[in-house]
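Student: Kindly return the folded structure for what I paste below:
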Amino acid sequence: MFAYTINKDLKLVLPNPERDAKQLFELVDNSRKSMQVWLPWVANLKTVDDEIKFLKHVNVNFGTGESLNVAIYQKQQPVGMISFNHIKRNNMSTDIGYWLAESARGQGIMHQAVLAMVKIGFEDYGLNRLEIEAAVGNHESNHVAQKAGFKLEGTLREDILLLDGRYHDHNLYSLLRKEWQDK
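Tutor: Predicted coordinates:
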C-alpha cells in the first residue's frame, strides 16, 4: 500500500481496483471530451471493467518497481491520477504522467500533485531525472510542467498520434535532482 499526504485535503493513494475503479472510470467518462484530445488511451477505456484491468496491471507494476500510478484524492474523493510511468533504474529516471477531472481543474491540485511526485521521486526513489511530455497545444499540461520548475529541453516533432488522426509535436520537460536541491 502506498499513500502520501500532500496536505489536509489532498492525498496520493495507490488505487484499489475493486474500491476505486467505478469512481475513476466515471471521472474519465465525464471528462472524456476534453481528455481524449490529448490522451489517446481515453478512447480505449470504455467500461468499469477496463478500469479494473488497468488498475490491476499498474498495481502489479508497482510491486515490481516498474511504475507508480496513484489516485489523487481531494477531501476523500478521487479527482484524477498521477504516475511515474516507466521507472528506468539503469539511469535513475522516469516520466510523469497525469490527468485531472474537469470538475477539479483550475484549483492548483495538479501543481501540488506534481510537486509531491517530484519529492517522492528524488527523496524516496533516489531518482536523478524526471521528465514530463506535453503536446505543444496542451497549454494546461505545459503550464503544470513549467510552474513546477521543469525546464523545456526541446520539442519532439510529430511524436504522438492523437484522436484527430494527426501526428502532434510534444514538448519535453525535465527536472534534475541537483536543480531541485538548489531551490
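
Student: CA atoms for contacts and neighbours, from now on please.
Tutor: Fine.

Student: Give the other helices and strands that the helix or strand where Asp169 lies contacts.
Tutor: Per DSSP states H and E: Asp169 is located in strand 167-176. Taking 3 or more CA pairs under 8 Å, 6 or more residues apart in numbering; DSSP states H and E as contact, the helices and strands that strand 167-176 lies on are strand 129-135, strand 151-161.

Student: compare with the first, here's sequence two:
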Amino acid sequence: MDVMQMVKDIFEKYNFQKIDFFVIIGNPIEQQYDRLIQKYGGRIVGTRKRHVMLPDGKLYDEKMYEILQEDYLNKRYGKDTG
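Tutor: You can find the predicted model right below:
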C-alpha cells in the first residue's frame, strides 16, 4: 500500500511526469515491480547485462522500468491526458 500511495503522490500531488526505477534481476521484489507497472500502465524499458556488482563480487543484470504520468492517469482513472 505504501508504494501505491507513493506512486499516487508522485503523479497527482507533485505532478511528476515520469518515474524510472531499477531492480537486480532475480531479486524477489522483481515480480511485484512487474505487477506494479502492469497495474499503472508502465513498461519495462530494457535490461543492462552484467551492470551491477554486489558485495558477493558477482556481476548481475539490471532491469529498468518507467511509468509516465499520462499512462498512470489513464490506467487509474480512465483519463486520456495526451
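
Student: What would you report as the TM-score here?
Tutor: A TM-score of 0.77 describes the superposed chains when it is computed by TM-score structural alignment, normalised by the length of structure 2; 71 aligned residues with a CA RMSD of 1.2 Å.

Student: follow-up on the earlier one: out of the helices and strands packed on strand 167-176 of structure 1, which is the most enclosed?
Tutor: Mean neighbour counts were compared across those using mean count of other CA atoms under 10 Å; the top stretch is strand 129-135, at a mean of 22.

Student: Strands of structure 1, start to end?
Tutor: Across structure 1, reading from the start of the chain, the strands by DSSP state E fall at 3-5, 10-13, 68-74, 77-84, 93-100, 129-135, 151-161, 167-176.

Student: Would you mind giving those as CSV with distance to Met110 of structure 1 added?
Tutor: Shown next, in CSV, are the strands of structure 1 (distance: least, CA to CA, whole Å):
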stretch, distance to Met110 of structure 1
strand 3-5, 14
strand 10-13, 10
strand 68-74, 9
strand 77-84, 8
strand 93-100, 7
strand 129-135, 13
strand 151-161, 17
strand 167-176, 16
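
Student: and the top helix by length along structure 1, which residues are buried?
Tutor: Scanning structure 1 for the longest helix, with DSSP state H as the assignment, gives helix 48-64. Neighbour counts over helix 48-64 of structure 1 (16 or more other CA atoms under 10 Å) mark 48, 51-52, 55-56, 58-59, 61-62 as buried.

Student: what sits against the spatially most central residue of structure 1?
Tutor: By CA atoms, centre = their mean, structure 1 has its centre lying nearest to Tyr98, at 2.2 Å. Taking CA atoms under 8 Å, 6 or more residues apart in numbering as the criterion, Tyr98 of structure 1 is in contact with 80-83, 110.

Student: 6 Å - rerun?
Tutor: 81-82 (CA atoms under 6 Å, 6 or more residues apart in numbering).

Student: Let me know the distance separating it from Glu153 of structure 1.
Tutor: In this structure, Tyr98 of structure 1 and Glu153 of structure 1 are 19 Å apart, going by CA to CA, to the nearest Å.

Student: Then Phe84 of structure 1?
Tutor: Using CA to CA, one obtains 19 Å as the distance from Phe84 of structure 1 to Glu153 of structure 1.
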